[in-house]
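>>> 3D model of this:
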Amino acid sequence: MKTLQVIIVEDEFHSRETLKAFLTEYCPQVELVETASNVEEAIEKISSLRPNLVFMDIELQTGTGFDVIQQVKHLDFHLIFTTAFEHYAIKAIKYSSIDYLLKPIDLDELLAAVQKVNALIASESRQHMLENLLTNFQISNPENRRICLSTAEGMEFIPANHISFCEANGSYTDFHLTDNRKLVVSKNLKEYETLLADMNFMRVHNSFLINLDEVKKFIKSEGGYIVMNNDKQVSISNSKREEFMKRMGI
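Model prediction:
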């Protein structure tokens, strides 16, 4: 297993020391090469040491973790954010498939995040993930954000408004896109229902989460179903009909 060279960017002494202790004791694949406590120090150390992985507090003494990412020239590292609260930026982070840990850091969640980085270490997508994160963070309209979807072939960055509907497929989710492509992603539908909650998406059935902007028509007969703009049919639960019709202005 390849050693992960790690930099911790954290301005709180206790949080920094706790993370250092966890990594030293429980993550033998990690080599802690440096720490930083402010934006300027973080930029200098990341740029000169070129780590594989950076743990980054969102709020720092002289700015934010996003200030660091915007000013580092080489986005060739994996990133795990740390934060003490549900930060306004968490949504942009989730869209971009970047991990984050809530403080106080839970050891099991930390180990899972490091294991995920190990699995991705050979991937060439990390620069695209960080660039996508910066783009999503700067976009005020959620519908214009791109979602990072991890498929068997690699990472795909899809504008949210290019999603027609999502379909449950066991512990997987099938993304049906407006160009008629289908992407299979190894997360369940509930995760995407939460992620897309502030966009114009609705869970209309246990198996379906739809983009309401992509609805072509609603057929009331035969138990009722929805036809999307790509002419695919989606089931609707009786319990969801009233909410669906209200949101569609019917």
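
>>> okay, CA-based contacts and neighbour counts for the rest of this
Fine.

>>> in a helix, K190, correct?
Yes: going by DSSP: H, G, I helix; E, B strand; the rest coil, the assignment for K190 places it inside a helix.

>>> from F137, how far out is it?
When C-alpha to C-alpha, to the nearest Å is the yardstick, K190 and F137 sit 23 Å from each other.

>>> more neighbours, those two?
Comparing K190 with F137 by neighbour count (other C-alpha atoms under 10 Å), the higher total belongs to F137, at 20 against 15.

>>> what helix or strand is the residue sitting furthest away from the middle of the chain located in?
For the chain, the largest distance from the centre (C-alpha atoms, centre = their mean) belongs to S221, which lies 38.6 Å off. Under the assignment given by DSSP states H and E, S221 is not contained in any helix or strand.

>>> run this one through as well so I can compare:
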Amino acid sequence: MKINAILIDDERKALAILKNKLERLCPNVTIIAETQSPKEGIELIKKLKPQLVFLDVAMPELSGFDLLAEIENPDFEIIFATAFDNYAIEAIKHCAIGYLVKPVDNDDLIKTVKKAILNIEEKSALEKNKLLIENLGATTFQNKKIVVPSSEGLEFIKMSEILFFEGDNGYTRIHIVNRKAILSSHSIGYFNKLIENQSFYQIHKSYLINLTYIEKYLNEGYVILQDNHKLPVSRNRRQDFLNCLRE
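Below is the predicted model:
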């Protein structure tokens, strides 16, 4: 599948390097425009309607996130480029949007472009981009949502409504307040990395729980969550878990 792309980065050298790598490594990407100006980038997107936009996060005139918010219906796939910015990467990962860490690795570029092409075929960009804008406006992590691919399509789940993640033979069953659990093809390790350092704790290799919903800890090594879910805490994690609860 051939796709049209626009490159937006305020640094001339970074723009030139990305263009060169795409031309050498990703022959199915046709670069139809490039710019160092975010404002010009907005006009190019509106005029040329690209399928894919490579977008720098940190730009002085407008950030990549600000630029995205200026587009009324951002129905194009995005690959963000960023220096290692934990906040930016966390926001992007929650929405299943592609990103590259500068300096851009060749293998990462090829893999991310291939994923973007699959996403373009699935036509899911608009929903994911709107979710990113919504998440960036959320004041707390619990008000944010994550995108979860399921057998029926994409599920947009608010973090505050997740009771726990349950590992299930390489898949993950996500238990949600007041609704049926959903099964994701991602492993529980994927979700643990996605939400690390937040209000979740992996009590067992198969269970990642939302600490908000703990109702009781039993001395024999179990937690009781809302809706009477009784889950085991691994013996080697119990002391750390108890310390976490006391904090």
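
>>> now name the helix or strand holding the spatially most central residue of the second structure.
What sits nearest the mean C-alpha location of the second structure, by C-alpha atoms, centre = their mean, is K93, with 1.8 Å. K93 of the second structure belongs to helix 86-94 when elements are defined using DSSP H and E.

>>> show me what secondary structure element comes after that helix.
Moving toward the C-terminus from helix 86-94 of the second structure, the first helix or strand encountered (DSSP H and E) is strand 98-101.

>>> now the next helix or strand after that next one on the first structure. Mean distance?
In the C-terminal direction, the helix or strand that comes right after strand 98-101 of the second structure (DSSP H and E) is helix 106-122. Superposing on the first structure and averaging over aligned pairs (mean C-alpha distance after the TM-score superposition for the first structure), helix 106-122 of the second structure comes out at 1.2 Å.

>>> which outside residues touch helix 106-122 of the second structure?
Helix 106-122 of the second structure is touched from outside by 1, 3, 21, 25-26, 51-52, 76-79, 98-100, 125, with contacts defined as C-alpha atoms under 8 Å, 6 or more residues apart in numbering.

>>> which of those sits closest to K230 of the second structure?
Relative to K230 of the second structure, the closest of these is G98; by C-alpha to C-alpha it sits at 36.5 Å.

>>> which non-adjacent residue is nearest the closest one?
With sequence-adjacent residues excluded and distances taken as C-alpha to C-alpha, 6 or more residues apart in numbering, G98 of the second structure is closest to I79, at 4.6 Å.

>>> so what would you say the end-to-end distance of stretch 216-224 of the second structure is?
End-to-end for stretch 216-224 of the second structure, by C-alpha to C-alpha: 5 Å.

>>> who touches that stretch?
I214, E215, L225, K230, L231, P232, V233, S234, R235, R238.

>>> among those residues, name the ones in helices.
With helices defined by DSSP state H, the entries of the contacts of stretch 216-224 of the second structure inside them are R238.

>>> mean shift of the strand or helix carrying T82 of the first structure relative to the second structure?
Here T82 of the first structure sits within strand 78-83, counting by DSSP H and E. Once the two are superposed, strand 78-83 of the first structure sits an average of 0.5 Å from its aligned residues in the second structure (mean C-alpha distance after the TM-score superposition for the first structure).

>>> what's the offset of that strand from the middle of its chain?
Computed by C-alpha atoms, centre = their mean, to the nearest Å, the chain-centroid distance of strand 78-83 of the first structure equals 12 Å.

>>> what's the angle between it and helix 107-120?
Here strand 78-83 of the first structure points in a direction 160 degrees away from that of helix 107-120 (axes from the mean of the first three to the mean of the last three C-alpha atoms, to 10 degrees).

>>> would you mark the buried spots in the strand or helix carrying H128 of the first structure?
Here H128 of the first structure is covered by helix 126-138, with elements defined by DSSP H and E. If you call a residue buried by 16 or more other C-alpha atoms under 10 Å, then helix 126-138 of the first structure has these buried ones: R126, H128, M129, L130, E131, N132, L133, L134, N136, F137.

>>> go on, stretch 204-220 of the first structure?
Result for stretch 204-220 of the first structure [16+ other C-alpha under 10 Å]: buried residues V204, H205, S207, F208, L209, I210, N211, L212, E214, V215, F218.

>>> before we move on, which element is the first one in?
With the criterion set as DSSP H and E, the secondary-structure element containing V204 of the first structure is strand 201-205.

>>> what's next to that strand, contact-wise?
Counting contacts by C-alpha under 8 Å, 6+ apart, the residues touching strand 201-205 of the first structure from outside are E193, L209, I210, N211, L212, S235, I236, S237, K240, R241, F244.

>>> okay, now E122 of the second structure: neighbour count?
10.

>>> ignore what I typed, I meant M59 of the second structure.
When counting by other C-alpha under 10 Å, one arrives at 19 neighbours for M59 of the second structure.

>>> give me the three-state assignment for it.
The assignment at M59 of the second structure comes out as coil when based on three-state DSSP.

>>> wait, it touches D9, no?
Yes: assessed by C-alpha atoms under 8 Å, M59 of the second structure is found in contact with D9 at 7.3 Å.

>>> what residues are shared contacts of those two?
Residues touching both M59 of the second structure and D9 (C-alpha under 8 Å, 6+ apart): P38.

>>> report the two of the contacts of strand 201-205 of the first structure separated the most.
Comparing all pairs in the contacts of strand 201-205 of the first structure by C-alpha to C-alpha, the longest separation belongs to E193 and R241, at 17.4 Å.

>>> hang on, the earlier thing: give me the contacts around the helix holding H128 of the first structure.
For helix 126-138 of the first structure, the surrounding residues in contact (C-alpha under 8 Å, 6+ apart) are 66, 69-70, 75-78, 89, 92-93, 95-98, 145-146, 148, 157.

>>> quick one on the thing from earlier: can you tell me which of the contacts of strand 201-205 of the first structure are in strands?
Among those, the members found in strands (DSSP state E) are L209, I210, N211, S235.

>>> neighbours of whichever residue in the first structure pairs up with N228 of the second structure, how many?
Taking TM-score structural alignment, the alignment pairs N228 of the second structure with D231 from the first structure. Each residue near D231 of the first structure was counted by other C-alpha under 10 Å, and the total is 12.

>>> ok, and the closest non-adjacent residue to D231 of the first structure?
Ranked by C-alpha to C-alpha, 6+ apart and with sequence neighbours excluded, the top spatial neighbour of D231 of the first structure is K216, at 7.7 Å.
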